[in-house]
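[1] below is the structure, and that's it, no one-letter string:
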């Protein structure tokens, strides 16, 4: 196959590109605008491969999208290009509306125009795989709010987004499904839980805490730190996404989770414990933890039921939270140059979304 990956220089997108090039015989066209979080250094290991090519294109630019489709003639699209940080969406929602909604619409229309030119067999085999988030579902009951078994997000959970980011992703999900229903474009949607792992831009919790800890800076915890997330190692997610685009059924939704519900405070404390063992200093890193005013509209709990992925596509996460987090910390310790380059001139780990 020849797969067009949008947002392939981002965190999850680059993991998908590396997985495809390193573990399959497929070719990848990486289409990325290279905003602040897009970084070609994350693809150095594959950028000389003859099955890899790069196009610096904004998904809102229809003419350029048409050129890319006509030049490369992909067999599938994996759409990961998105603004994705909740705090940034609170500060500046316009970019999220433009990229996540208008950009997805523009990509759908460019894909549809190209798809309509294909022969019947190629049309039937084509896939448009839209990668989304569990945040479109809103939040779930927290353990301190009710007794007994707690619910999980399933593929039929109603949408109730809380932030400008999740609302824009919910909108893009609806557009993708509408293009299947109205135009017959063969689409699939996946919704994932919080990803973590190597090459993660340090505005997100885990890389921010690792880098702040090493520099002796405060480790900020929103509110009481009791917000619960299901953590998914990014390389497990990349494997799942490839399974979906190659084996998933048109019109289906697949939820992808890591089976690791953790409170934010526990995540930060675990990072501190790993650093205490790997890079000990005179005081425990946990002494750098500080509590700050919570994020507006902060969802309290996310948790995904991945039963459908397991039963229908035979996928399970390979990493536990403990093994994945230790690998992540070790990667950041070994890749300080990458960390410096992605922050130069754009972001110095200041708080956003106040």
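    Yep, that arrived. Here the structure is a predicted model, which is why all the values come from computation and not from measurement.

[2] when you work out contacts or count neighbours from here on, use the C-alpha atoms and nothing else.
    Fine.

[3] and the strands in the stretch 101-250 of the chain?
    127-133, 187-192, 194-196, 219-222, 228-233 (DSSP state E, counting those that start in this stretch).

[4] and here's the other structure:
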């Protein structure tokens, strides 16, 4: 099998590439990545001799057409897995244009390429396209509302709006042109190789630097956390066995509010669980995400392997502690941007 993996030097994409090379040595992997601030060639050093790396923009129609055409010319099973995205909400509030360019125009370029060459396409998206849900405690309300593939889109930020638009492009190209496409919408990921601007890596690296973690608002916003390896196992399940045209939601029943996550990380570090600071909330900050992944579980037999959030956070904390050389060059600039925002 031949795969073109867009965004393969970013967080989720790089973990997908590592897992594919490790577990599926018969798959020929081509990575396309623009190497923006959030993409790092060093993330793929350990597998560099087992993949083909192309530095480029997924919105470059000529380049994308050439790469997809090369896949199709091999006469073997071929697929595009589209991870590439601008994905940080705070950045989308400061400058929406890169999100329009990558998330919308990049998706358009890929769809036209797979349409021209008849290549299978899987589109990786987010639960943030659905907006947010009322706050609810799983212990008090086990029947609480969760996102499904039928939940109406209601994005809150330029990031989630452009991802929603990209999903709709995929649906339209599948219906109008018959491309062989699937979509997955996943909840918040955590694990190795995630940029320090993101919530969990930022808190971990602050703790490692002796800086008190910073939490938006009252810290009650809930995210449905999933380990990146579980996400990528689900992507492979959809790619291999998913129904063409279907949207699958990926989640691991990992709902936790931000305070629980920060307190857990502080306890892992052997510090007072209340040694954090509350800062001004982000505009349009969604209250709660929660995924109903029953279709994925029942139809494709997928189950998460990392079902205990605290143990997953411990492993992630240890990874950042042991890999300071990877994240340290990004830390000062990230914190300078947050300081300008008062967060």
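    Right, received. Where do you want to start? Treat the numbers as computed from the prediction; the structure is a model and nothing was measured.

[5] any idea what the TM-score comes out to?
    For this chain pair, the superposition-based TM-score is 0.93 by TM-score structural alignment, normalised by the length of structure 2; 332 aligned residues with a C-alpha RMSD of 1.6 Å.

[6] ok, which of the strands of the stretch 101-250 of structure 1 comes nearest residue 23 of structure 1?
    strand 228-233 (17.3 Å; C-alpha to C-alpha).

[7] equivalent range in structure 2 for that closest one?
    Using TM-score structural alignment, strand 228-233 of structure 1 lines up with residues 222-227 of structure 2.

[8] repeat for stretch 91-102 of structure 1
    Going by TM-score structural alignment: stretch 91-102 of structure 1 matches residues 94-105.

[9] returning to that earlier point: what does the match of strand 228-233 of structure 1 rub up against?
    Contact partners of stretch 222-227 of structure 2, identified using C-alpha atoms under 8 Å, 6 or more residues apart in numbering, comprise 135, 187-191, 251-258, 287-291, 306, 309, 312.

[10] how far off centre is it?
    11 Å (C-alpha atoms, centre = their mean, to the nearest Å).

[11] reformat the strands of the stretch 101-250 of structure 1 as JSON lines; add distance to residue 270 of structure 1 and mean neighbour count.
    Below are the strands of the stretch 101-250 of structure 1 laid out as JSON lines (distance: least, C-alpha to C-alpha, whole Å; neighbours: other C-alpha atoms under 10 Å):
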{"stretch": "strand 127-133", "distance to residue 270 of structure 1": "24", "mean neighbour count": "24"}
{"stretch": "strand 187-192", "distance to residue 270 of structure 1": "22", "mean neighbour count": "24"}
{"stretch": "strand 194-196", "distance to residue 270 of structure 1": "14", "mean neighbour count": "22"}
{"stretch": "strand 219-222", "distance to residue 270 of structure 1": "13", "mean neighbour count": "20"}
{"stretch": "strand 228-233", "distance to residue 270 of structure 1": "13", "mean neighbour count": "24"}
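
[12] for residue 312 of structure 1, which of those is the nearest?
    For residue 312 of structure 1, the closest of the strands of the stretch 101-250 of structure 1 is strand 187-192, at 13.7 Å, according to C-alpha to C-alpha.

[13] angle of that closest one against strand 127-133?
    20 degrees (axes from the mean of the first three to the mean of the last three C-alpha atoms, to 10 degrees).

[14] same for strand 187-192 of structure 1, what does it pack against?
    strand 127-133, helix 164-183, helix 234-247, strand 253-256 (3 or more C-alpha pairs under 8 Å, 6 or more residues apart in numbering; DSSP states H and E).

[15] most tightly packed of these?
    Of all those, strand 253-256 carries the top mean neighbour count, a mean of 26, counting by mean count of other C-alpha atoms under 10 Å.

[16] what range in structure 2 does that strand sit on?
    By TM-score structural alignment, strand 253-256 of structure 1 lines up with residues 247-250 in structure 2.

[17] post-alignment, the matching stretch versus structure 1, mean distance?
    Following the fit onto structure 1, the mean deviation recorded for stretch 247-250 of structure 2 is 0.4 Å by mean C-alpha distance after the TM-score superposition for structure 1.

[18] who touches that stretch?
    In contact with stretch 247-250 of structure 2 (C-alpha under 8 Å, 6+ apart) are residues 127, 148-149, 182-187, 231, 234, 238, 291-293, 295-296.

[19] before we move on, what about stretch 193-205 of structure 2?
    10-12, 14-15, 38, 43, 88, 190, 213-214, 261-262, 265, 317, 320-321, 327, 330-331, 334-335.
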